[in-house]
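[1] Structure for the following, please:
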Amino acid sequence: MDNSERGGSLKNIHAHYDLSNDLFTTFLDKETLMYSSAIYDAVKAPSGRSGLVFRGTLEEAQWRKLDTLLDRAQVQPGQRLLDIGFGWGGLSLHAAKKYGCEVTGITLSVEQKALAEERVKKAGLEHLITFEVVDYRKFARRKENRGKFDRVLSCEMIEAVGHEHLGEFFWAVEQVLAYDGILVMEAITTPETRYETYRRSTDFINTIIFPGSCCPSLHALVDASYKQSSLTLEHIDNIGLHYAQTLAEWRRRFNASESFVRKLGFDDVFMRVWNYYLTYCEAGFHSQTENCLILVFSRQGCNGLVPLCETRSVTQLPALTDDEINAWISEA
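    The predicted structure follows:
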């Protein structure tokens, strides 16, 4: 499905994110309202079992993910940040509170912007955070935004861009990013082995749940960044198994709130469809037919960022040692 025009993208965003803010609050954590993978405290499963054991609450895991994104971006106090596809403002709020950053967020969702602005006002951060409903390409064309932002962050927004327009995303980031800036993005990705078939096909997710969506392959993202910008990939974290755990918790909370969901006007068909959606995605991340990556990009030649952007095992997170990861891989 073509996402090249703002009108088409706007329609697709409305089809999912503007269903009802109250609906999403039934299953997202109440503190961050992040509609994206959390990062749990993960340890190797006990002897005789394969995989990982995830510890802690969804709330704790979402705070850990927000800290990870800001750490990967090497955010410094007082910097200017652009949050592309800010959702309900969780990442923007955390950056402003923790670092005193001046944050601009852009979205195509009117409903999300309304609730996010309420949260900013409640936090007393109107002087640091500004949200706007605008297409990222239009935003990037404004002269006053050229090289304005020290950091650009985008958390699971790239899936709405479409394969044919990945280059436009990186072009837009290039326009607004300072010379020594960093882009950090969290992206749901499709394995290379089936990507060409997938992107030319329709499935349950890109027709029913997220109309027009396309989860790019890692190669597609890197290729687009090289062809349309001077940004180069420096670092990857793989958090796909954490997404499976996140989805399982979302599904549990969603079903525990069934009576409230029905009071919002959603019927039996909707309940069954959303249970299928959450289960379908959970299975995809468990089986690694889908993945979730945190990607760090910097401009070519910015050698000062090397200490941040060392190459690591993609499954390495602070709670795991290399020995634990290697043991898990050998047992999988």
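
[2] Please count neighbours and contacts with C-alpha atoms only from this point.
    Noted.

[3] can you give me the helices for the stretch 151-300 of the chain?
    Using DSSP state H, counting those that start in this stretch, the helices of the stretch 151-300 of the chain run over 166-176, 192-199, 204, 218-228, 240-256, 258-263, 268-287.

[4] Could you pull out the strands in the protein for me?
    For the chain, the strands defined by DSSP state E cover 41-44, 52-55, 80-84, 102-107, 129-133, 149-155, 177-189, 231-238, 291-299.

[5] Could you report the neighbour count for the residue nearest to Trp88 when sequence neighbours are not counted?
    Once flanking residues are discounted, Trp88 sits nearest to Ala116: 4.6 Å by C-alpha to C-alpha, 6 or more residues apart in numbering. Neighbourhood size, Ala116 [other C-alpha atoms under 10 Å]: 23.

[6] Over to Ile205?
    Here the count is done by other C-alpha under 10 Å, and Ile205 has 15 residues near it.

[7] so what's it up against?
    Applying C-alpha atoms under 8 Å, 6 or more residues apart in numbering to Ile205 gives the contacts Pro211, Ser213, Tyr277.

[8] Counting neighbours, which of the residues you listed comes out on top?
    Using other C-alpha under 10 Å as the neighbour test, the contacts of Ile205 are led by Ser213, with 25 neighbours.

[9] what sits against the nearest residue to Glu117 once chain neighbours are set aside?
    Spatially, and ignoring its direct neighbours in sequence, Glu117 is nearest to Phe131 (7.3 Å; C-alpha to C-alpha, 6+ apart). By C-alpha under 8 Å, 6+ apart, Phe131 lies in contact with Thr104, Gly105, Ile106, Thr107, Lys113, Glu117.

[10] buried subset of the residues you listed?
    Thr104, Gly105, Ile106, Thr107, Lys113, Glu117 (16 or more other C-alpha atoms under 10 Å).

[11] What is the nearest of the residues you listed to Glu126?
    The closest of these to Glu126 turns out to be Glu117 (C-alpha to C-alpha; 8.3 Å).

[12] I'd like the structure of this one too, to check against the first:
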Amino acid sequence: MTTAMSLPAPASVSVWDAVDEAPRSPVRAGLAERLFRHAVRELPVRVVLAGGERLGAGGPDAPLMRVIRPEAFFHRLGVDAKIGFGEAYMTGDWDSPDPAALLTPFARRLSTLVPRPLQSLRRWVDASRPTAERNTTAGATRNVQRHYDLSNEVFAAFLDETMTYSAGLFRPGVTDLATAQRCKLDRALDAAGVVEGTRLLEIGSGWGSLAIRAARRGARVTTLTLSEQQRALAVERVERAGLADHVDVELRDYRQADGEFDAVISLEMIEAVGAEYWDRFFTKLDRLLTPGGRAVVQAITMPHERMLATRDSYTWIHKYIFPGGQLPSIPAIERIVSEHTGIHPVERHAFGQSYAETLRQWRAGFTRRREHIAGLGFNERFRRMWEFYLAYSEAGFRARYLDVWQLVFAKPTTDGARDSG
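    Presented below is the predicted three-dimensional model:
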């Protein structure tokens, strides 16, 4: 019997299987090798090349990187470093006993790894983002399905019992992920003022954890997703919880939402909106909120200057994990809200180090269940791809290059009174 948790294995030819043999570009490979040697010479890491040559400034306990196939590794970096570095891990050109620890020093110096004079060449060597990955209504559906419709069982293999795929909030004394996720959900619901009778819209259903928790407070919930597999499992979980009369799970784009809501919550969905649509996203929140209502947007952010410098880049994350994605910055969000909406910020809370711990626990769970994931039909290259994604993300938060925020906005009442928080 097929359920929302037992779904077909992926097709035999997938994006991760399409990684070619290392491209050949001797000139660019030579330049990449020189830049790599320059970048690691002062980093607290140990790099060991095949043959025994050692690079890096790290001592015997520093994170270790083994470059198993140096020629292939440097050719991949030379053709496109932002994609080639991750592809080299996928194909086994390099390895590490703890990739997150290794990548953290790189993330701390991300803006200076390439000498500044060469950074001006980015626009000439960076791959451009595919037009097909723009987050039009049709494009957003394709982009979401490429990630979230892999298989519910893959996500269940490493997520906790709440099936929540966003940062947990590790309050003092909290160590287990399920408790941290409930802390995060409750904080968002409290910030949005969700109580019995609240009409709540959730943009980005996940697998239903927030909708279920809100419905248990007595809220009437409409939750939106573009993932058919997420919707199937969310509906199943809502029904098992006995809350089907309180929750509607709709396969719908946020741009197609209508109605009036006392609260709107969106947890880590804005990263999939695309920079060219951020104004539409926040304008839509404004239109959907009743006067006096509140919106909570949980957003992964990056430094503003780095967002501006890399906003047109096409990276390994875009190609393999989140097509069409773009992380915002706090100043970018504040400007858009100020210029395009009538809502205003009343509160914000950062908890990036909680995300680092969330990702550590996800990666540990993924690693423990590698054989189970293999049994679902996902091969070694897929598993290395996801291990790199989780480690790469964890490193970004550990280095404080990335952060995550719960941003709270309020809409003035009909008499123009503003909620001051």
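
[13] Of the contacts of Ile205 of structure 1, which ones are shared with structure 2?
    Of the contacts of Ile205 of structure 1, the ones still in contact in structure 2 (both residues aligned by TM-score structural alignment, their matches' C-alpha atoms under 8 Å) are Pro211, Tyr277.

[14] wait, doesn't Phe366 of structure 2 sit right on Phe158?
    Yes. Applying C-alpha atoms under 8 Å, one finds Phe366 of structure 2 in contact with Phe158, separated by 4.9 Å.

[15] Overlap in contacts, the two.
    Contact with both Phe366 of structure 2 and Phe158 is made by no residue, according to C-alpha under 8 Å, 6+ apart.

[16] before we move on, the earlier item: how about the strands of structure 1, which one is nearest Arg199 of structure 1?
    Between Arg199 of structure 1 and the strands of structure 1, the tightest spacing by C-alpha to C-alpha is seen for strand 177-189, at 11.3 Å.

[17] Not counting that closest one itself, show me its contacts.
    For strand 177-189 of structure 1, the surrounding residues in contact (C-alpha under 8 Å, 6+ apart) are 69, 72-73, 146-159, 173, 215-218, 290-299, 302.

[18] circling back to that earlier point, the residue nearest to Trp88 of structure 1 corresponds to which position in structure 2?
    Matched by TM-score structural alignment, Ala116 of structure 1 corresponds to Ala234 in structure 2.

[19] so what corresponds to the residue nearest to Glu117 of structure 1 in structure 2?
    Checking TM-score structural alignment: Phe131 of structure 1 goes with Val249.

[20] cool, Ile158 of structure 1 as well?
    Ile158 of structure 1 maps onto Ile270 in structure 2, by TM-score structural alignment.

[21] what about that match, how many residues close to it?
    By other C-alpha under 10 Å, the residues close to Ile270 of structure 2 number 23.

[22] show me what contacts it?
    Trp278, Phe281, Val297, Ala299, Leu327.

[23] One more: Thr25 of structure 1?
    Going by C-alpha under 8 Å, 6+ apart, Thr25 of structure 1 touches Leu33.

[24] Show me what it lines up with in structure 2.
    Match for Thr25 of structure 1 (TM-score structural alignment): Ala156.

[25] Please tell me how far that match sits from Thr367 of structure 2.
    The gap separating Ala156 of structure 2 from Thr367 of structure 2 is 13 Å, by C-alpha to C-alpha, to the nearest Å.

[26] ditto for Arg134 of structure 2
    Arg134 of structure 2 sits 32 Å away from Thr367 of structure 2, going by C-alpha to C-alpha.

[27] Neighbour count for those two, which is higher?
    Arg134 (21 against 18).

[28] quick one: that one from Val247 of structure 2, how far?
    As judged by C-alpha to C-alpha, Arg134 of structure 2 and Val247 of structure 2 stand 30 Å apart.

[29] just His340 of structure 2 next, same as before
    Applying C-alpha to C-alpha, the value for His340 of structure 2 to Val247 of structure 2 is 30 Å.

[30] Neighbour count for those two, which is higher?
    Shown here are His340 of structure 2 and Val247; by other C-alpha under 10 Å, Val247 has more neighbours (24 against 14).

[31] if I look at the nearest residue to Arg418 of structure 2 once chain neighbours are set aside, how far off is Arg182 of structure 2?
    Excluding the flanking residues, the one nearest Arg418 of structure 2 by C-alpha to C-alpha, 6+ apart is Pro412, at 4.7 Å. According to C-alpha to C-alpha, Pro412 of structure 2 and Arg182 of structure 2 sit 29 Å apart.

[32] picking that back up, go ahead and confirm the residue nearest to Arg418 of structure 2 touches Pro345.
    No. The criterion here is C-alpha under 8 Å, and Pro412 of structure 2 misses it with Pro345 at 11.1 Å.

[33] Pull the number of nearby residues for the residue nearest to Arg418 of structure 2.
    Close neighbours of Pro412 of structure 2, defined as other C-alpha under 10 Å, add up to 20.

[34] likewise Asp29 of structure 1?
    When counting by other C-alpha under 10 Å, one arrives at 20 neighbours for Asp29 of structure 1.

[35] That one is in contact with Ala61, isn't it?
    No. Counting by C-alpha under 8 Å, Asp29 of structure 1 does not reach Ala61; the two are 9.7 Å apart.
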